[in-house]
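Colleague: build me a model from this:
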Amino acid sequence: MERIAGINPNRFLWCCADRGISVEECASATDIAMANFDKLLAGEPSLTFNQLRKVAEYFGRGVLFFLEQGPVNDATVHSAQFRTLANQKPELSARIKALIERVEHQRTIYLTLRDEVVDGNYPHFAPPQLDGLTPKQAAAAARAWLELEPSNNFESYRRAIEAQGLLVFRSNGYNGKWQIAKESPILGFSLYDPECPAIVVKKQAADAQQVFTLMHELGHLLLHRSSSIDDDEDMHARGGQEQEANAFAGYLLIPDDFLPAIFDQERPDDVALYDDWLTEHRKCWGVSSEVILRRLMDSRRLPRQLYAAYRQWRNEQRAEDKDGGNRAYRHREPKHVFGEVYVRTVLDALNGKRISLSTACSYLDNLKIKDVRLLERHYAGV
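Modeller: Sure, this is the predicted structure:
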């Protein structure tokens, strides 16, 4: 098979450096002989078109990217949002960087389809005016904007946010391109865009743990109108924009008028019993005990040392390891990862003959055709 001449070796090396891998690791990941890459670096005809396409897909680039002879311009390759996150946390893994770019790509797909689908009743982002408000005031305005009911869980919070024109992604539990690894400290990130912001939340053992991350990222988008990437340390920051996002999330999830439902006289002496004490409220509000305790502490109803003791006890508990789930429901994974608005938009475009079935498969995380049909039946309630 004919080998392609003119592949730019410097662009290939730039991709390796950007991903934080060696040429040997790229050869192993793409299952292409190292001898071919040696020829590429020597400026000789080296890869077939199919091999070059495999390399391009691995790095998330187009084939033509490697055939251009000029140097790589970071400002055109990476978006301003990507560069913002990379600057916030220079130690970001190559895997997280690749995930950020995938989210941006999925958002571009969504916006393109949204504009093309005829009679599509899709939400558009029109944020509330929060300038000059305190985090508490901003949270109250945002809660009204989201039209939240008193009782919620992760999915209802997610639907409310998506209904206001944002996309909400949740990483999956499988070791794949949409996973944030368990060992990664990253809990979530947000990508600000005046037309369609996006939030990404790391899948965790309990949905309640994801809820605070979701609202923390929403706080960055609404309060600061900026992109952000956050780890556990940020979720407990006591200053700057991270503290503002934390306060916003706490007030939004548990407004002041929720707190009288908790009776201090029923608080156990043993912090290990706090979860039982707060079970009813945790389930109703869709939050963790820690979020409730933090709000009680901020309201001067819980001593800081008891909050710290609970956190220490909680951190000493070993979370139960769970597998990634049952892939018998593979057809539902795009809904869990990309959200209902995104998936419905793709299916509407397919049904309206705006895209082909094979294109719909690629937009839905490379589902097989039979799984796309199952997904259609799932939404049809069949």
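
Colleague: okay, CA-based contacts and neighbour counts for the rest of this
Modeller: Will do.

Colleague: quick one, what contacts the residue lying closest to D365 once chain neighbours are set aside?
Modeller: Distance criterion CA to CA, 6 or more residues apart in numbering; nearest residue to D365, sequence neighbours excluded, is P334 at 6.5 Å. Contact analysis of P334 by CA atoms under 8 Å, 6 or more residues apart in numbering lists V343, L364, D365.

Colleague: so where does P334 fall, helix or strand?
Modeller: Taking DSSP states H and E as the criterion, P334 maps to helix 333-338.

Colleague: what is the subsequent helix or strand relative to that helix?
Modeller: helix 340-351.

Colleague: buried stuff in that next one?
Modeller: Judged by neighbour count (16 or more other CA atoms under 10 Å), helix 340-351 contains these buried residues: E340, V341, Y342, V343, R344, T345, V346, L347, D348, A349, L350.

Colleague: what about stretch 185-202, start to end distance?
Modeller: One end of stretch 185-202 sits 10 Å from the other (CA to CA, to the nearest Å).

Colleague: so where do the strands sit in this protein?
Modeller: Ranges of strands in the chain, per DSSP state E, are 167-170, 186-191, 198-201, 228-231.

Colleague: and of the ones you listed, who's closest to R95?
Modeller: strand 186-191 (11.3 Å; CA to CA).

Colleague: that closest one - contacts with which helices or strands?
Modeller: Contact here means 3 or more CA pairs under 8 Å, 6 or more residues apart in numbering; DSSP states H and E; on that basis strand 186-191 packs against strand 198-201, helix 207-219, strand 228-231.

Colleague: quick check: angle from that strand to helix 207-219?
Modeller: Orientation check (axes from the mean of the first three to the mean of the last three CA atoms, to 10 degrees): strand 186-191 against helix 207-219 gives 30 degrees.

Colleague: to compare against the first, here's the next sequence to fold:
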Amino acid sequence: MARAPINGSTLQWAREAMLVERDELARAAGTSEDRIVAFETGETRPTLRQLESIAKKLDRTLAFFFTPTPSTSDVPETADFRASNGEPIPSLLAREMRRAEQHRETIMELEGTPAPAAIVEPINWRNVAARAREMRALFGLTEAFTPPENQENQVLNFWRGLLEHHGYLVFQTTRIDLAIFRGLSIYHEKLPIILLNGADSNNGKVFTLFHEVAHLANRTSGMCGLEDRVNEEAIANAFAANFLMPKSQIGRIAAKTVGTAFERAEAAAGTFKVSVLAAGVRLRTLELITDEELESIRRESDDRWQGVRESRKKREGGPAPWRTRYRDLGPGYVGAVARALEDERVDMLDASHLLNARVPMVRQMIDEYYRTEGIE
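Modeller: Next up is the predicted model:
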């Protein structure tokens, strides 16, 4: 049986870069952990079929394993702001982070170097409210402004589009548990990246968007669970809450709403088109509810969203694969590929590679972009 003369050190580098343990890679390749060790040390070589499985698991081309070992990792480094007791980042998330960086590089190649993203100066507890006002001003928004859309997905698309218009890149993930992370940011002066967990509610994602903007304003890359127990997370939560629910406006809503803490949070959420949990966080920062009431809101909010997710899982079918891919990549990235395809700077085979989709799916995604975003 023919065997592939790979560079074992390159295989080991790729496995470690993607945070894949040997036993996990062995299962993917249909072999033993000892065999993976032998591949990495050069004592033996994988079959072509084993190499194909390894390449798929490590998100690499076959040719990559025949090249010299790279000197640095191509998976972005991020500070871990999750209160997770040091749990490792899953390999699937490492893959998504790497792909997000690749997408950024693709946009730079297709459309040139953009202007720096619109961003405020670093944020701390003393200036968090002022920085939120400054950010609104950068976007041309008054304190009374709320998105004109009503559906949750439309509200998310509004804020995502506004950020991308001002120099950010926003992607989403698929098939990563919400307990792992809610969002992460990768800092660059130009085209900083925000990665949202697709398992979250659309309103939850809106709050996470501006939580991550706060990390980017502090020129840091971070993986987040939005836990107030972590100081950096609490500051980012306060910024997002101030940005989405200005004090002058939420005070008026809270003053005229009578009921439990959850009912007051619901009223604020409906006005500002955010999640009930986000509204609860805002009410807590204004000391209009207690820590215990906020925790109660958090539990009830999570329980309700879990119920919605379970209900959706029981339905037959689901969104078409191309819609999920379009959602994850977003109109900013899909649009860059669409324009390059239209201008004949890339062909359909290139577009298939850049969108990680077969040609029929590529056509559906391009059509969706022009239908919803690309009309002048």
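
Colleague: still on that earlier bit, for the helix holding P334 of the first structure, grab the matching residue range in the second structure.
Modeller: Here helix 333-338 of the first structure aligns to the second structure at residues 324-329, judged by TM-score structural alignment.

Colleague: now do stretch 93-100 of the first structure
Modeller: Going by TM-score structural alignment, stretch 93-100 of the first structure lines up with residues 90-97 of the second structure.

Colleague: ok so, going back, so how far is the match of helix 333-338 of the first structure from its chain's centroid?
Modeller: Between the mean C-alpha location of stretch 324-329 of the second structure and the chain-wide mean there is a distance of 11 Å, by CA atoms, centre = their mean, to the nearest Å.

Colleague: what's the neighbour count on the nearest residue to L130 of the first structure once chain neighbours are set aside?
Modeller: Nearest residue to L130 of the first structure in three dimensions, chain neighbours excluded: A138, at 5.6 Å (CA to CA, 6+ apart). Neighbours of A138 of the first structure under the rule other CA atoms under 10 Å: 24.

Colleague: and for the one 10 residues further on?
Modeller: L148 of the first structure: 16 surrounding residues under other CA under 10 Å.

Colleague: just give the nearest non-adjacent residue to it, would you?
Modeller: Nearest one to L148 of the first structure, counting by CA to CA, 6+ apart, is A160 at 7.1 Å.

Colleague: same deal with H124 of the first structure?
Modeller: G165 (4.4 Å).

Colleague: so what does that neighbour match up with in the second structure?
Modeller: So G165 of the first structure corresponds to G167, using TM-score structural alignment.

Colleague: pull out the buried positions in stretch 199-212 of the second structure.
Modeller: 199-212.

Colleague: count the neighbours of the match of G165 of the first structure for me.
Modeller: Neighbours of G167 of the second structure (other CA under 10 Å): 20.

Colleague: what do you get for I366 of the second structure?
Modeller: 20.

Colleague: quick check: the aligned residue for it in the first structure?
Modeller: Aligned partner of I366 of the second structure by TM-score structural alignment: E376.

Colleague: so that match touches L347, yeah?
Modeller: Yes: counting by CA atoms under 8 Å, E376 of the first structure touches L347, with 7.3 Å between them.

Colleague: distance check, the residue nearest the centre of the first structure against R53 of the first structure.
Modeller: By CA atoms, centre = their mean, the mean C-alpha position of the first structure lies nearest to V200, the distance being 1.5 Å. Distance, V200 of the first structure to R53 of the first structure, using CA to CA: 28 Å.

Colleague: cool, and N8 of the first structure?
Modeller: 14 Å.

Colleague: same thing with H220 of the first structure?
Modeller: For H220 of the first structure relative to R53 of the first structure (CA to CA), the value is 37 Å.

Colleague: looking at those two, which has the bigger crowd around it?
Modeller: Each of H220 of the first structure and R53 has its neighbours counted (other CA under 10 Å); H220 has more, 25 against 17.

Colleague: in the second structure, what sits opposite the more buried one in the alignment?
Modeller: Using TM-score structural alignment, H220 of the first structure lines up with H215 in the second structure.

Colleague: just T359 of the first structure next, same as before
Modeller: Aligned partner of T359 of the first structure by TM-score structural alignment: D350.

Colleague: any idea how many residues pack against L355 of the second structure?
Modeller: The burial count for L355 of the second structure: 19, using other CA under 10 Å.

Colleague: might you report the residue contacts of it?
Modeller: V334, V337, V362.

Colleague: turn those residues into a markdown table, including distance to P68 of the second structure.
Modeller: Output for the contacts of L355 of the second structure, formatted as a markdown table (distance: CA to CA, whole Å):
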| residue | distance to P68 of the second structure |
| --- | --- |
| V334 | 32 |
| V337 | 31 |
| V362 | 33 |
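
Colleague: do I have it right that V120 of the second structure meets M135?
Modeller: Yes: if you go by CA under 8 Å, V120 of the second structure and M135 touch, sitting 6.2 Å apart.

Colleague: rewinding a little: the residue nearest to L148 of the first structure and E316 of the first structure, how far apart?
Modeller: Counting by CA to CA - A160 of the first structure and E316 of the first structure are separated by 34 Å.

Colleague: these two - which one has more neighbours?
Modeller: Shown here are A160 of the first structure and E316; by other CA under 10 Å, A160 has more neighbours (17 against 9).
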